[in-house]
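> Just need the structure, nothing else, for what follows:
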Amino acid sequence: MDTLSKDEPTAPSNTPFPSLQDCPAAQRALDYYLKPSVSDEQEHRFFDVNRNINGEEALVHACDLLRCAAATAHESANRLQGSNRDLAFSVVHMIDLAKVMLDRSLDGYPTR
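So this is what the prediction gives:
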């Protein structure tokens, strides 16, 4: 049973920042960083990568995904005009740059 009523003043605390004492945002921040998590469950993902896949296979699959993304963006860009077309082709260019970087990293693996 709580003996303090809401009208009674609380005793002053020894905090160096008295303005933060009754601040809900400060309390939430402290709770977030200092309180342990309620459960140790792992985050469930809708899609997950097979844990048995090796690095080379993952890079090859990523290259295939980027190739498909570039083809989709290129086809979409062909149906657009003006600045929307330019924007779509810039996406194609960025995808191509990412694919080149992945291809370069695959060069480090021996050929089969």
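
> Could you use CA atoms for every contact and neighbour count after this?
Will do.

> how about the helices in this protein?
Counting by DSSP state H, the chain has these helices, from start to end: 24-34, 55-78, 82-106.

> Second input sequence below; structure requested for side-by-side comparison:
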Amino acid sequence: MSKITPDPPVSPLHRHDKNSDRVFAHYNLPPVEPPEPYKLPESLFQIRADARSEESLTTAYELLESAAATAYESVENLSGANRKVVLGVVHLIELAKALVDSALDKRGVDHP
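This next block holds a predicted model:
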């Protein structure tokens, strides 16, 4: 199978040949290595291993309430398309809150 686009050219900074190695050796410089890509940490927050599901759901609900309050406050200062976008975010937050609420209600019934 043939590709529609060709491979990108190799960067000359990352190509090693005898001449560049000789220049580096003359000036006593280490060879040029490609920089390592920056890696984001896996997570900025960690959940305790002993956290119960109900505690996690309750905390998630409280975070969603805070997000909704922030979004409602932002809506008051916006107009036009930006206002509609933030109202869409509010709607998504309300849906997530309803799901968490439902899970909490079921947890309360399952585990008295």
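
> Work out the TM-score between the chains.
Between these two chains, after superposing, the TM-score reads 0.58 (TM-score structural alignment, normalised by the length of structure 1); 73 aligned residues with a C-alpha RMSD of 2.2 Å.

> Using TSV, please lay out the helices of structure 1 together with mean neighbour count.
As requested, these are exported to TSV (neighbours: other C-alpha atoms under 10 Å):
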stretch	mean neighbour count
helix 24-34	11
helix 55-78	15
helix 82-106	15
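
> would a markdown table of these with distance to Val49 of structure 1 be doable?
Output for the helices of structure 1, formatted as a markdown table (distance: least, C-alpha to C-alpha, whole Å):
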| stretch | distance to Val49 of structure 1 |
| --- | --- |
| helix 24-34 | 29 |
| helix 55-78 | 9 |
| helix 82-106 | 18 |
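
> and for stretch 88-102 of structure 2, what span of structure 1 is it aligned with?
Under TM-score structural alignment, stretch 88-102 of structure 2 corresponds to residues 90-104 of structure 1.

> Quick one: average offset of the matching stretch versus structure 2, please.
Stretch 90-104 of structure 1, aligned to structure 2 and superposed, deviates on average by 0.5 Å (mean C-alpha distance after the TM-score superposition for structure 1).

> Just checking the distance from that stretch to the centre of its chain.
Between the mean C-alpha point of stretch 90-104 of structure 1 and the mean C-alpha point of its chain there is a distance of 20 Å (C-alpha atoms, centre = their mean, to the nearest Å).

> The aligned partner of Asp48 of structure 1 in structure 2 and Ser66 of structure 2: what is the separation?
Taking TM-score structural alignment as the alignment basis, one finds that Asp48 of structure 1 is matched in structure 2 by Gln46. Summarising the geometry, the distance separating Gln46 of structure 2 from Ser66 of structure 2, computed by C-alpha to C-alpha, to the nearest Å, is 20 Å.
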